[in-house]
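1. coordinates only, no sequence provided:
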């Protein structure tokens, strides 16, 4: 374990070393099959406003057009204090739209998340392509409030709306060789200004072990706070894995690939000594450049202290058994 000297600089203000160096170099060179009974009705409403939203004057889209119909509120996180909608939608990591925390909210305003299709391929019975409208028919939508922990040391509590990834896996019909799932995000140089910069190896890719993907906590989110997923938060669909650091949550997914071997993900390529495949929230394993033992809750106030980070982000009871016998210092 590498212990990093503490600093007064907020972790959220730290740019990863590999991103800083790549940006500096660039500047230098430049001089389950079962449908819910309400699914058919909700799908048309869910995506009807996309064209209106993308063409509307900034800030003028009707709130009613963005509302998600027919989702069930669950008991997940019901006692948690939510992070404000404003903070959730204006303080983001989404490098396709910029590396600054406020850049995605600004640079993603004209992004068009509809029409949208996702290709399913690899170790499956048959390669398929499915529209976002058909995806949300796979299971009833539900709201789950999850604690979310960023590797940089900040955290939020977000009311996601989505469905279990396990339902999509069942529909995809993976074969017995499928041990992992790789998620590939859109990399559109026209709509995503960050993709034009060589800060990461585009497109952004992430992955899960099959049992992690099938865990009941793992969510495919299409909304938050009862509204359709904002562009800057990964519209139209993103992965949410609450016991892992936030970078595992692939956004604006266009491809899901089932593989026999562990995929080499984007941050593993960018910084293999800093970012591992598992990325489980673990306060005992320090990031080489900052502590992971505590976190700053976004929106808690200027004078609010840091809070102690919990193992698996507090979800040990639900996920700890998957890692029994695994050295989580080696497989970080």
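-> Arrived safely, thanks for sending. All values reported here derive from a predicted model rather than from experimental measurement.

2. contacts, neighbours, all on C-alpha from now
-> Fine.

3. OK, contacts around the closest residue in space to residue 216 that isn't next to it in sequence?
-> Leaving aside its chain neighbours, residue 216 sits nearest to residue 164 (6.4 Å; criterion: C-alpha to C-alpha, 6 or more residues apart in numbering). Going by C-alpha atoms under 8 Å, 6 or more residues apart in numbering, residue 164 touches 139, 216-220.

4. three-state assignment of residue 284?
-> coil (DSSP: H, G, I helix; E, B strand; the rest coil).

5. count the residues that sit near it.
-> By the criterion of other C-alpha atoms under 10 Å, residue 284 has 15 neighbours.

6. could you do residue 193 as well?
-> Neighbours around residue 193, by other C-alpha under 10 Å: 17.

7. alright, now check it against this:
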């Protein structure tokens, strides 16, 4: 796609309107599958559209933690729950809200395994009780150039990490998402290698900002936002925050992650928000805050590490243009 620029160097098309390479390279195959009726959700009637919280707005009490609250205006619930990337339910931003009602968030278990002294499998109730729930208001920026501000509910992933006691061999943490074609119609698309896998270095996973997330806006996670459990890593691009997690593995080697497998030249393992490293097909210097979509609204300048500058110590001595 030809990207036009104005005299100020700002991309005229919204980055979120530019089709990811993995999508456009598989577009013909995807369309052919739809025509054959293999992606049932594409033919679902409008009555199946779900734009509300998938679990009937079940409340999830949590105490606000002032140490993890940005002062930006939160994104509206409607925008945060109807404009999403969750390719297991389709590649369009509205697909998750329309089709994620097929996801069954209970019963649910998460297996913790690999290089740990105490491997275990925890159900959702055990996860909810593992540590006191906190409300944290985080910015989240997408690699496509849009951002949101969301009040998440959960606790530092470090709480779970301490419980399972990683061995000295645990250098990385791998997150594996659910991959069930009966519940996730998008899995019939070859856009990514399934199941969706993401990963962090062990010190990144242990950072207090890394949130094991079980809710948002005072309620349980909606299906389209990664129910019933996901992580949120606010200084990295949004695709690093794995959704609908069923397995957490502690491993010696850097995990092979979904987008890095699909397009390694575009999606590096670290994926820190860095305005100085452009995506090969668009600039990362600015961003569009969802809800600020007036024609006259200026884009925001992207902040290094999405504004979470205290994580810089994790990358001392690293070339963040090379390790992007």
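-> Everything's here; your move. Just so it is clear, the model here is predicted, and its values are computed rather than measured.

8. ok, the equivalent of residue 207 of structure 2 over in structure 1 to residue 165 of structure 1 distance?
-> Under the alignment (TM-score structural alignment), residue 207 of structure 2 pairs with residue 215 of structure 1. As judged by C-alpha to C-alpha, to the nearest Å, residue 215 of structure 1 and residue 165 of structure 1 stand 8 Å apart.

9. ok, now residue 136 of structure 1?
-> 11 Å.

10. what are the ranges of the strands in the stretch 51-200 of structure 1?
-> Taking DSSP state E, counting those that start in this stretch as the test, the strands found in the stretch 51-200 of structure 1 are 72-73, 117-122, 128-131, 142-149, 154-164, 180-185.

11. ok, back up a step: among the contacts of residue 164 of structure 1, the buried ones, what's the ChimeraX command?
-> Of those, the buried ones can be selected in ChimeraX as follows, counting by 16 or more other C-alpha atoms under 10 Å:
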select :139,217,218,219,220
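
12. same check for the contacts of residue 164 of structure 1, but in structure 2.
-> Compared against structure 2 with both residues aligned by TM-score structural alignment, their matches' C-alpha atoms under 8 Å, these retain 216-220.

13. my read is that the match of residue 207 of structure 2 contacts residue 166, right?
-> Yes: contact criterion C-alpha atoms under 8 Å: residue 215 of structure 1 and residue 166 qualify, at 7.3 Å.

14. between the two, which is the more surrounded one?
-> The residue with more neighbours, out of residue 215 of structure 1 and residue 166, is residue 166; 22 against 16, by other C-alpha under 10 Å.

15. now that one. Nearest residue, chain neighbours left out?
-> Nearest to residue 166 of structure 1 is residue 214, by C-alpha to C-alpha, 6+ apart, at 4.7 Å.

16. count the neighbours of the one you found for me.
-> Each residue near residue 214 of structure 1 was counted by other C-alpha under 10 Å, and the total is 18.

17. quick one: contacts for it?
-> With C-alpha under 8 Å, 6+ apart, residue 214 of structure 1 has these contacts: 165-166, 169.

18. how about those in TSV, adding distance to residue 252 of structure 1?
-> Listed next are the contacts of residue 214 of structure 1 as TSV, based on distance: C-alpha to C-alpha, whole Å:
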residue	distance to residue 252 of structure 1
165	15
166	18
169	18
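
19. let me know the closest of the residues you listed to residue 181 of structure 1.
-> residue 169 (9.4 Å; C-alpha to C-alpha).

20. that closest one: neighbour count?
-> 20.

21. which residue lines up with it in structure 2?
-> Match for residue 169 of structure 1 (TM-score structural alignment): residue 161.

22. how close does the closest residue to that match other than its chain neighbours get to residue 171 of structure 2?
-> Once flanking residues are discounted, residue 161 of structure 2 sits nearest to residue 206: 7.3 Å by C-alpha to C-alpha, 6+ apart. Distance, residue 206 of structure 2 to residue 171 of structure 2, by C-alpha to C-alpha: 11 Å.

23. for structure 1, just list every one of the helices.
-> 17-29, 39-47, 50-55, 63-66, 85-90, 103-107, 132-135, 165-172, 210-214, 266-270, 316-319 (DSSP state H).

24. residue 227 of structure 1: which of those helices is closest?
-> helix 63-66 (5.3 Å).

25. go through that closest one and flag the buried ones.
-> 65-66.

26. with structure 2 overlaid, how far apart is it on average?
-> Here the mean offset of helix 63-66 of structure 1 against structure 2 after fitting is 5.7 Å, by mean C-alpha distance after the TM-score superposition for structure 1.
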